[in-house]
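Chemist: just coords:
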């Protein structure tokens, strides 16, 4: 047995010597060139602008998708107009990188879930509040259930940290969304996954979702879907409504 080992060693050395660095170097396909924004929040050159500070031309009312979004645009931002319902993008998306900025008003009132409540639905699978919700809420000094605070995947996954700024200050979500896939018979092939940075802090780390948001009961994948719009929620709270600005997306 010892002789076999001694004879094998020179053979292995010759194999290693025959390999070259070039054997594991690749030159194609060449990644597309993308010019980054001047700051982390600025849209890169390949981004699709969902809100440019001027109008809601890329959004429609969820109540009636033939009608434009009825929220209020002013001073480079738009604000929830209570009672008008949710709004969603005209365009549908599959996998993407999304940047969105939101602000709770400085004079916010209420407590718990009734304190600046809204939601970013990463894929709107139907009317109303159907879809996968990333919660928006004032948690700077406001306690609630942890899978319902800002940065949580609502009623599913708590955030890794609480990083809310004070009401009246702009906050950011940077999201990487991987849509679920389904087999031809409608059964789940691969679940949705999401990574979320909240004010630059990682709060969801490529987590797997159990299904679309379910207010009562456990989430599950009940029906297959493909590309979906992105939706923002009019929660209907009596407290002052929240505002949004600088929304862009990169399809992946």
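Modeler: Thanks, I have the structure now. Keep in mind that what you see is a predicted model, and the values were worked out from it rather than measured. Residues are numbered from 1 along each chain as shown.

Chemist: from here on, contacts and neighbour counts on C-alpha atoms
Modeler: Fine.

Chemist: gap between residue 236 and residue 118?
Modeler: Relative to residue 118, residue 236 is positioned 9 Å away (CA to CA, to the nearest Å).

Chemist: Show me which of the two is the more surrounded one.
Modeler: Taking other CA atoms under 10 Å, residue 236 and residue 118 do not tie; residue 118 has more neighbours (28 against 19).

Chemist: Now for the more buried one: which residues touch it?
Modeler: 135, 136, 137, 232, 233, 234, 235, 242 (CA atoms under 8 Å, 6 or more residues apart in numbering).

Chemist: now residue 12, what's its secondary structure?
Modeler: Three-state call for residue 12 (DSSP: H, G, I helix; E, B strand; the rest coil): helix.

Chemist: Neighbours of residue 154, how many?
Modeler: 24.

Chemist: State the distance from it to residue 118.
Modeler: 11 Å.

Chemist: what's the overlap in contacts for those two?
Modeler: Common neighbours of residue 154 and residue 118 (CA under 8 Å, 6+ apart) are residue 135.

Chemist: from the chain's centre, how far out does stretch 102-117 sit?
Modeler: Centre-to-centre, stretch 102-117 and its host chain are 21 Å apart (CA atoms, centre = their mean, to the nearest Å).

Chemist: Could I get the buried residue list for that stretch?
Modeler: The neighbour-count check on stretch 102-117 (16 or more other CA atoms under 10 Å) flags 102, 103, 104, 105, 108, 111, 112, 113, 114, 115, 116, 117 as buried.

Chemist: Quick check: the fifth one is in a strand.
Modeler: No - with three-state DSSP as the criterion, residue 108 is assigned coil and is not in a strand.

Chemist: mind listing what it touches?
Modeler: 115, 116, 167, 239, 240.

Chemist: rerun at 6 Å
Modeler: By CA atoms under 6 Å, 6 or more residues apart in numbering, the contact list for residue 108 reads residue 240.

Chemist: Quick check: the gap between it and residue 47.
Modeler: Noted for residue 108: a distance of 33 Å to residue 47, by CA to CA.

Chemist: again, but for the first one
Modeler: As defined by CA to CA, residue 102 lies at a distance of 19 Å from residue 47.

Chemist: before we move on, the earlier item: now tabulate the buried residues of stretch 102-117 in JSON lines and tack on secondary structure and distance to residue 95.
Modeler: Listed next are the buried residues of stretch 102-117 as JSON lines, based on DSSP: H, G, I helix; E, B strand; the rest coil; distance: CA to CA, whole Å:
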{"residue": "102", "secondary structure": "strand", "distance to residue 95": "22"}
{"residue": "103", "secondary structure": "strand", "distance to residue 95": "26"}
{"residue": "104", "secondary structure": "coil", "distance to residue 95": "28"}
{"residue": "105", "secondary structure": "coil", "distance to residue 95": "31"}
{"residue": "108", "secondary structure": "coil", "distance to residue 95": "34"}
{"residue": "111", "secondary structure": "coil", "distance to residue 95": "35"}
{"residue": "112", "secondary structure": "coil", "distance to residue 95": "32"}
{"residue": "113", "secondary structure": "coil", "distance to residue 95": "29"}
{"residue": "114", "secondary structure": "coil", "distance to residue 95": "31"}
{"residue": "115", "secondary structure": "coil", "distance to residue 95": "31"}
{"residue": "116", "secondary structure": "coil", "distance to residue 95": "28"}
{"residue": "117", "secondary structure": "coil", "distance to residue 95": "26"}
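
Chemist: put this beside the first:
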């Protein structure tokens, strides 16, 4: 989930309710979609997929040499232990040193066993497929505990946050490893900044298709409507959402650049 509100107008998600026409302006709830519920699918056994020979290895289980703090580009300060990368609360988002256009990405993530809370407060992070700013700017694929945990469908795991619900919910129980396999097609802009081709994404969650060449409406926002701002190749970002009960972990992060 994106952590900070913006002041842009209402989202264009077809099933969303109209924006509140009150003096206080749009609210986060205006862009939450709760129905229809996403069908639950039991995934196959978890398998960690090694990086192929032409991959860029973004996390090899040893160090954070491929990552920096999003805020000031200093060395990333999350925790690495036992081959696993874990969010260190309060250190902020991290992003790749390198910038990418189109790519295939593999990433594995885990919500801690014994997590408490509910809804968006029950394990929360985000994979930003292209990071366009210091905070929560960019295009977010939601990471959270969606195993028997009800929340708005365009905010559960596998969703393009506040834009598109996943086609299925194949999330495993907390404490088990989950996997994302992503095909990202970056947006294309004209010389004057106008959008020529929207971003598109295909996502498999635990081997189950949850986004099928979905064309994004713009960058992720918490309040209001998504929109595009011209940019070129961009880093990939992982979110420190600040949830004290859920230090989310990652492993086996690799990428293949595509034309």
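Modeler: Nice, I can see it. The model shown is predicted, which means the values in this text are computed figures rather than measured ones.

Chemist: that older thread, sitting in strands, which of the contacts of residue 118 of the first structure do you find?
Modeler: Using DSSP state E, the subset of these located in strands is 135, 136, 232.

Chemist: Neighbour-wise, give me the winner out of the residues you listed.
Modeler: residue 136 (27 neighbours).

Chemist: Can you verify my assumption that that one contacts residue 116?
Modeler: No - using CA atoms under 6 Å as the test, residue 136 of the first structure is too far from residue 116 to be in contact (7.6 Å).

Chemist: Counterpart of residue 250 of the second structure over in the first structure?
Modeler: Superposed on the first structure with TM-score structural alignment, residue 250 of the second structure falls opposite residue 244.

Chemist: Enumerate every residue touching its match.
Modeler: If a contact means CA under 6 Å, 6+ apart, then residue 244 of the first structure has 77, 78, 101, 102 as its contacts.

Chemist: which one in the second structure is aligned with residue 152 of the first structure?
Modeler: Alignment note (TM-score structural alignment): residue 152 of the first structure maps to residue 159 of the second structure.

Chemist: ok, that match to residue 68 of the second structure distance?
Modeler: Between residue 159 of the second structure and residue 68 of the second structure the computed distance is 26 Å (CA to CA).

Chemist: higher neighbour count, the two?
Modeler: Neighbours around residue 159 of the second structure and residue 68, counted as other CA under 10 Å, are more numerous at residue 159. The numbers are 25 against 21.

Chemist: wouldn't that one be in contact with residue 165 here?
Modeler: Yes - if you go by CA under 6 Å, residue 159 of the second structure and residue 165 touch, sitting 4.6 Å apart.

Chemist: Dump the contacts of residue 118 of the first structure to TSV, plus distance to residue 96 of the first structure.
Modeler: Compiled in TSV, the contacts of residue 118 of the first structure are given as follows (distance: CA to CA, whole Å):
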residue	distance to residue 96 of the first structure
135	18
136	20
137	23
232	17
233	20
234	23
235	25
242	24
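
Chemist: Does the match of residue 250 of the second structure belong to a helix, a strand or coil?
Modeler: The assignment at residue 244 of the first structure comes out as strand when based on three-state DSSP.

Chemist: likewise residue 4 of the first structure?
Modeler: Following three-state DSSP, we place residue 4 of the first structure in the helix state.

Chemist: quick one: what's aligned to it in the second structure?
Modeler: For residue 4 of the first structure, no residue is aligned by TM-score structural alignment.

Chemist: again, but for residue 235 of the first structure
Modeler: By TM-score structural alignment, residue 235 of the first structure lines up with residue 241.

Chemist: Neighbours of its match, how many?
Modeler: Residue 241 of the second structure sits with 25 neighbouring residues when counted by other CA under 10 Å.

Chemist: Please identify the helix or strand for the closest residue to it other than its chain neighbours.
Modeler: Closest residue in space to residue 241 of the second structure, ignoring its immediate chain neighbours: residue 125 at 5.5 Å, by CA to CA, 6 or more residues apart in numbering. Element membership of residue 125 of the second structure [criterion: DSSP states H and E] is strand 124-131.

Chemist: Report the aligned residue range of the first structure for that strand.
Modeler: On the first structure, the counterpart of strand 124-131 of the second structure by TM-score structural alignment is residues 117-124.

Chemist: Show the end-to-end separation of that stretch, please.
Modeler: Using CA to CA, the span of stretch 117-124 of the first structure from its first residue to its last is 18 Å.

Chemist: What of stretch 219-234 of the second structure?
Modeler: Stretch 219-234 of the second structure end-to-end distance (CA to CA) = 13 Å.

Chemist: all strands of the stretch 1-150 of the first structure, in order?
Modeler: For the stretch 1-150 of the first structure, applying DSSP state E, counting those that start in this stretch gives strands covering 48-51, 59-61, 72-74, 77-79, 87-89, 96-103, 118-121, 133-136.

Chemist: What residues in the second structure pair up with the fifth one?
Modeler: Right, strand 87-89 of the first structure. Using TM-score structural alignment, strand 87-89 of the first structure lines up with residues 94-96 of the second structure.

Chemist: With the first structure overlaid, how far apart is the matching stretch on average?
Modeler: Compared with the first structure after fitting, stretch 94-96 of the second structure deviates on average by 0.2 Å (mean CA distance after the TM-score superposition for the first structure).

Chemist: what does that stretch contact?
Modeler: For stretch 94-96 of the second structure, contacts defined as CA under 6 Å, 6+ apart pick out 66, 67, 68, 69, 70, 235, 236, 237, 238.

Chemist: Pull out the buried residues from these.
Modeler: Here, 16+ other CA under 10 Å leaves 66, 67, 68, 69, 70, 235, 236, 237, 238 buried among the contacts of stretch 94-96 of the second structure.

Chemist: How about the third one, nearest residue that isn't a chain neighbour?
Modeler: It refers to residue 68 of the second structure. Spatial nearest neighbour of residue 68 of the second structure, excluding adjacent residues (CA to CA, 6+ apart): residue 76 at 4.3 Å.

Chemist: which residues in the first structure does stretch 180-193 of the second structure match up with?
Modeler: Mapped onto the first structure using TM-score structural alignment, stretch 180-193 of the second structure spans residues 173-186.

Chemist: quick check, distance from the matching stretch to the centre of its chain.
Modeler: Distance of stretch 173-186 of the first structure from its chain centroid, counting by CA atoms, centre = their mean, is 12 Å.
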